[in-house]
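> below is the sequence, then the predicted model.
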Amino acid sequence: MKVATVEGMNEMDSKSIEEWEIPSILLMEHAALAVMKKVLQKLEVQDKKNVLIFAGHGNNGGDGFALARLLHNQNVLVHIIFVGEEAKLAKDAEINYKMAQNLGISIKTLQSLSEQEMIHHIQFSSIIVDAIFGTGLIREIVGDLRSSIDLMNQYGKYIISIDIPSGIQGNTGKILGIAVKAQETITFALPKLGLYLYPGAEYAGKITIADIGIPKEVIRTQSLYQHVLTAEEFKRKVPPRPLRTHKGSYGKIQLIAGSRGMPGAAILSAQAAYRTGAGLVHLCVPQSILSILGNQVKEGISTPLDEKEGMISKKAWPKIQKVMKESDVVAIGPGLGQGEEVTEIAWKVIEEAEVPLVIDADGLNALSKNLSLLQQSQVPIILTPHIGEMSRLIQRPISYIISNPVEVVREFSARWNVITVLKDATSLIAHPNGELYMNTTGNPGMATAGAGDVLTGIITSFIAQRCEPYEAAIMGTYLHGKAGDAAAKKAGLHGMMASDLCYWISQVLG
């Protein structure tokens, strides 16, 4: 599903109004109807039927005024706190403002209320609707409005934001001074970029996408390069399992992983690959951990490698090279450890790979010392760094990446011609052509040792099953998060482990 930038959404609005001759006030009415439907659903389980609407003077406020009129006609007690200026009301907002006035709906200005009166209105309400600012906000919220939003957030009421929580920048998810912390956001036509990026994602709550009448032709033809994968799209993309088939149909993976101190990383990656449907996983691991892996991954084929201080040594290269030539995809990195000879092996793998390559963990640490290797490669490469690893790859502070994740991952993928999965609360999957997917699955319980190794196995498995590498990265990240969500329901956010994810992969896939 496409995700809109502020500029892209404005273009779609303009095309709908100017080229398709859909009255702007009709779009506003449809927006208000969509929010009304959600408000009425929530009121069904409330003892009181009182709705408090905070409305600005722009079109977002106009949605709020129209909503007040519609709720009034449903016998809901509505109060409006107008936080804008009457002289600055947008045209359609002014029409709906006057209609609300004519119906006798209570409208009070922010300036007319004391703090105690504001608190009374908030406490008296069943639901609060945030119709203050839309996606176009560019300045910080200050003064009385900032104080009012702070009060809204304090009192634990169910808050519904219209299009985007007020105070969230629509393209970046950054907070402009303060932001409404909504339990639900009703966004129109398409979700907005800032709803998925942190910290904005923490303020959006549940995201509901409402059709307000923007023609499907406008949405289909709009050039947008951000997406999220929906559950329906994921199901359609999962590789089929024909009746007449064999293990070779689902690919052969070479997994170069593990060390004496971290055998579990190789185990988790291999198990995840099998649970995702891979036909065969060939483990290339240090000799000293072979017996451990044999007990844990009974389905795997293993090649013991020469080692030095418990890690793969450069003498292992001929064996690694032989397996590479027999494989459909190669994954390198989980649990390898760090050392000169490990780095040398990783560089050789990148230089000589003739099939898609997935690089994670210590493979990324080795790569960070010689990024120019990427320019020499002729095969698709997927990198799966967390923010710390990304910092090492681009030689920039972690704070810079956190503040500019979209720009960072797009620029890196384009410069080095790689697919990058930047792992974070909202993981970003970037293609060299600028296309970007934002992952909406997963939870804080997945911030645990080994979870990244599981992701490596999943992505590699989808590639082995003939998925395009970019599709594999998108699907793999989504499935990884869904397995984590399922695990969290059983084990809890505090108790879940990376090994739980491996079990739930197959349950999610069905």
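Looks like it arrived, so ask away.
> okay, CA-based contacts and neighbour counts for the rest of this
Fine.
> from the chain's centroid, how far away is the helix or strand encompassing Asn96?
Following DSSP states H and E, one finds Asn96 within helix 91-102. Remark: helix 91-102 is offset 37 Å from the chain centroid, using C-alpha atoms, centre = their mean, to the nearest Å.
> want to compare, so here's the second one:
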Amino acid sequence: MILSAAQMLEAERIAFSAGAKAEDLMEIAGREAARLVRQFHPKPGRCVVFFGKGHNGGDALVTARHLAEVGWSIELQKSFSDFDLAPLTAKQLGRIWKTRSEVDRPLVVLDGLLGIGASGEPREPVATAIRHINALRATEAAWVLALDIPSGLGSEVCVQADATVALGFAKKQLIADAATHFVGRLAVIPLPGVYAPSDADRAEILQSDDLRSLLPPRGFDTHKGQCGRVAVIAGSRKYPGAARLCSTAAVKAGAGLVTLFVPPDIAPALSAALIPEVMVSPVADLREILDQKFDAIAIGPGLGRERDEMVRAFLSECSAPCIIDADALNAISAAPSCLKNTPAPRLLTPHPLEMERLFPQNFRTRREWLEAFVSAYPVTLLLKGARTLVG
């Protein structure tokens, strides 16, 4: 789920009134944020901690303490005097020790200056600290992790993070189109006892843990005939590499039997260039594929535009689930009505330019763009981007 800042603050208030302790939640947030740092940087290095006076600063200090325990060098950059710190933040400061070693790489910066409760343009001394963080990233290639939100997000002076760890739930301002450049990678750390309100946005931020169950470990006696039959319709004389990449990806993703359908004039060359697991079948007329049995069909990469009408007819009649990409998307952009009454599921995977040809954005946000399209056509849309959307 996705919450506004006000909804998140209210969810925390309710959790505290039910007995949750801020210090316990802070410990969980810091421990998991440190784990995220170590995911990207397994070997200890130098960590510079920028922290403010509120609990966001406390989250950063707990993160640094957990990193120090596994050998990281810690450098503290505080923007306020100890007397200005919130009591819990001051307590966390007292539990951490500054360490210094000869190891300066990797260089990680923690942004714990401002939390979701901040508003307006950052004031001094925070604004200077934000500029300092960005300078470390620009001149020393520091990897910046923002705690809950990049400080100053939505303002002229804003931290540019490589990753942001959202605490409890993702916040609306983190997924705004203009925020991606500053938020970087987005991870969400659940907080026990903090629940989303009933009116929260039901959209989900998908992480690896959410997707892992879709690819369970296979049994020792599993054979290729039990792992699906996939057809790939791709490639042309001008773009043979697309067919090679697409069919290889199908094999690497775990498909048991992969057949690549290509124009007859390039079949011999591709047969010699492909990995041996891919079966190559020359086909001049896509209707020849309609009576064959496949669990899924991918169509489009490198097809060229010479067979647009044939592609549209195929997608109108094919009874297998189809993934539609690249030139197949360009083909249907001339007559998207072919998506209206398809006999099986269709997944479209456009990048922004392909999506614009298919369905102009017309000043919508990316999410509004996606929602308008899937309301008009009974398909699933995966809109590619630094923050890919699925609906």
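Structure received. Quick caveat: nothing in here was measured; it's all calculated off a predicted structure.
> where does the TM-score land?
Aligned and superposed, the two chains score 0.73 in TM-score terms (TM-score structural alignment, normalised by the length of the second structure); 347 aligned residues with a C-alpha RMSD of 3.8 Å.
> so which bits of the helix holding Asn96 of the first structure are buried?
92-97, 99-100 (16 or more other C-alpha atoms under 10 Å).
> would you format these as CSV with distance to Gly333 of the first structure included?
What follows is these, written out as CSV (distance: C-alpha to C-alpha, whole Å):
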residue, distance to Gly333 of the first structure
Asp92, 57
Ala93, 56
Glu94, 60
Ile95, 61
Asn96, 59
Tyr97, 60
Met99, 64
Ala100, 62
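> outside of the helix or strand encompassing Ala11 of the second structure, which residues touch it?
Ala11 of the second structure belongs to helix 5-17 when assigned by DSSP H and E. The set of residues external to helix 5-17 of the second structure that reach it, using C-alpha atoms under 8 Å, 6 or more residues apart in numbering, is 22, 116-117, 169, 171-172, 193-197, 200.
> buried set for that helix?
For helix 5-17 of the second structure, burial by neighbour count (16+ other C-alpha under 10 Å) applies to 5, 7-8, 10-12, 15.
> the longest helix seen in the first structure maps to which residues in the second structure?
Determined from DSSP state H, the single longest helix within the first structure is helix 469-495. Counting by TM-score structural alignment, helix 469-495 of the first structure falls onto no part of the second structure.
> show me how far the next helix or strand after that helix is from its chain's centre.
Sequence-wise, the next helix or strand downstream of helix 469-495 of the first structure (DSSP H and E) is helix 498-509. The chain centroid and the centroid of helix 498-509 of the first structure are separated by 20 Å, computed with C-alpha atoms, centre = their mean.
> so which residues of the stretch 151-300 of the first structure form helices?
200-204, 216-221, 231-237, 263-276, 290-296 (DSSP state H, counting those that start in this stretch).
> quickly compare those and say which is most buried.
Of these, the one with the most neighbours on average (mean count of other C-alpha atoms under 10 Å) is helix 263-276, at a mean of 27.
> the second structure: matching residues for that one?
Mapped onto the second structure using TM-score structural alignment, helix 263-276 of the first structure spans residues 240-253.
> what's next to that stretch, contact-wise?
For stretch 240-253 of the second structure, the external contacting residues (C-alpha under 8 Å, 6+ apart) are 230, 232-235, 257-260, 262, 266, 270, 273-275, 277-278, 301-302.
> which PyMOL command selects the buried ones in those?
Buried residues within the contacts of stretch 240-253 of the second structure, by 16+ other C-alpha under 10 Å, are selected in PyMOL with:
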select buried, resi 230+232+233+234+235+257+258+259+260+262+266+270+274+278+301+302
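> and Met279 of the second structure, what pairs with it in the first structure?
Per TM-score structural alignment, Met279 of the second structure is aligned with Ile301.
> could you find the closest non-adjacent residue to that match?
His282 (4.7 Å; C-alpha to C-alpha, 6 or more residues apart in numbering).
> residues in contact with that neighbour?
By C-alpha under 8 Å, 6+ apart, the contact list for His282 of the first structure reads 252-255, 300-303, 323.
> closest to Gln395 of the first structure among these?
For the contacts of His282 of the first structure, the closest approach to Gln395 of the first structure (C-alpha to C-alpha) belongs to Leu255, at 27.7 Å.
> which residues in the stretch 351-500 of the first structure form helices?
362-367, 373-376, 387-394, 398-403, 405-416, 451-464, 469-495, 498-509.
> so His480 of the first structure sits right up against Thr456, yeah?
No. Using C-alpha atoms under 8 Å, His480 of the first structure is not in contact with Thr456, being 9.6 Å away.
> more crowded one of the two?
Legend: neighbour count by other C-alpha atoms under 10 Å for His480 of the first structure and Thr456, higher for Thr456 (32 against 29).
> quick one: that one and Ala361 touch, right?
No. Contact between Thr456 of the first structure and Ala361 fails when scored by C-alpha under 8 Å: they sit 9.4 Å apart.
> overlap in contacts, the two.
Both Thr456 of the first structure and Ala361 are contacted by 334, 384, under the criterion C-alpha under 8 Å, 6+ apart.
> returning to that earlier point: quickly compare the helices of the stretch 351-500 of the first structure and say which is most buried.
Looking across those with neighbours counted as mean count of other C-alpha under 10 Å, the highest average goes to helix 451-464: a mean of 29.
> okay, the angle between that helix and helix 469-495?
Comparing the axes of helix 451-464 of the first structure and helix 469-495 via axes from the mean of the first three to the mean of the last three C-alpha atoms, to 10 degrees yields an angle of 150 degrees.
> which secondary structure elements does helix 451-464 of the first structure sit against?
Judged by 3 or more C-alpha pairs under 8 Å, 6 or more residues apart in numbering; DSSP states H and E, the packing partners of helix 451-464 of the first structure are strand 252-256, helix 263-276, strand 329-332, strand 357-359, helix 469-495, helix 498-509.
> which one of the ones you listed lies closest to Gln375 of the first structure?
Per C-alpha to C-alpha, nearest to Gln375 of the first structure of these: strand 357-359, 13.9 Å.
> mean deviation of that closest one from the second structure?
Average distance, strand 357-359 of the first structure versus aligned residues of the second structure after superposition (mean C-alpha distance after the TM-score superposition for the first structure): 0.6 Å.
> which stretch of the second structure lines up against that strand?
Mapped onto the second structure using TM-score structural alignment, strand 357-359 of the first structure covers residues 322-324.
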